[in-house]
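Engineer: predicted model follows, preceded by the sequence.
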Amino acid sequence: MVTASSPLPLFKALADDTRLQLMLLIMTEGEVCVCEMTHALNETQPKISRHLALLRQARLLADRREGQWVYYRLADTLDEGSKILLTQTQQHYRGYIAPALARLDKMGNRPDRRQLCC
């Protein structure tokens, strides 16, 4: 769990390439469906779900269900230091998730994506 007293859980959660890309993708998009993440990162649903569970356990993400779809967003309880770190990472390393964003854009607009989801 990320706490104000220790940044270690945050850095452990972000130390994996897939988890960092997921966090930056969610920050950029605001809210993302699991199926969109699998498409954007070109990974399997079980792998994405495993990483999302770790990010949720670290209290970095929140989720909501809409029918069969699960959408993720940054947790409302995310502390200011974590938000600043993620925002600066997102701004400084824009090219890091550019391929994932390009793949996501090829899915079409959100209503069309829902038809492709899950």
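Structural biologist: Structure's in. What do you need?

Engineer: CA only for contacts and neighbour counts going forward, please
Structural biologist: OK.

Engineer: give the other helices and strands that the one helix or strand R64 maps to contacts.
Structural biologist: R64 is part of strand 61-66, with elements assigned from DSSP states H and E. Using 3 or more CA pairs under 8 Å, 6 or more residues apart in numbering; DSSP states H and E as the contact test, the elements touching strand 61-66 are helix 45-57, strand 69-74.

Engineer: got another one to weigh against that:
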Amino acid sequence: MLTSVNAELLRALADPLRLRVVCLLARESLCTTHLVEETGARQTNLSNHLRVLREAGVVETEPCGRFTYYRLRPEALADLAVFLGGLGEGTREASVARRPCG
């Protein structure tokens, strides 16, 4: 069942730049400066995307001096993986089930 949490996560990950950021953060924690270098995005644009990811619960921050590091919240992605896995299983079952018309 699609919950509002799943829908919010899917919307957050649907943007190509945000998905790129998530893929980068899957390898290591990075600060905004690193993410600007890696993505080529403008800092203000990137900050807006990071805010969306934070609000969706995908990333969390860690202050480090005058920098802020971002890292993934694995549990958020694990919950989404379980949801998507359930869709896959349901699809297998649905391929043989058919509701009669009329």
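Structural biologist: Everything's here; your move. Since the structure is predicted, the reported quantities are computational estimates derived from the model, not experimental observations.

Engineer: now the TM-score, please.
Structural biologist: Overlay of the two chains. TM-score (TM-score structural alignment, normalised by the length of structure 2): 0.70; 81 aligned residues with a CA RMSD of 2.1 Å.

Engineer: so of the helices and strands packed on strand 61-66 of structure 1, which one's packed in deepest?
Structural biologist: Across these, averaging neighbours per residue (mean count of other CA atoms under 10 Å) puts strand 69-74 on top, at a mean of 18.

Engineer: next SSE downstream of that strand?
Structural biologist: helix 80-92.

Engineer: from A94 of structure 2, how far out is A26 of structure 2?
Structural biologist: 33 Å (CA to CA, to the nearest Å).

Engineer: between the two, which has more neighbouring residues?
Structural biologist: Taking neighbours as other CA atoms under 10 Å, A26 of structure 2 and A94 compare with A26 leading, 14 against 11.

Engineer: returning to that earlier point: now distance to D112 of structure 1 too, for the helices and strands packed on strand 61-66 of structure 1, in CSV please.
Structural biologist: Formatted as CSV, those follow (distance: least, CA to CA, whole Å):
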stretch, distance to D112 of structure 1
helix 45-57, 19
strand 69-74, 14
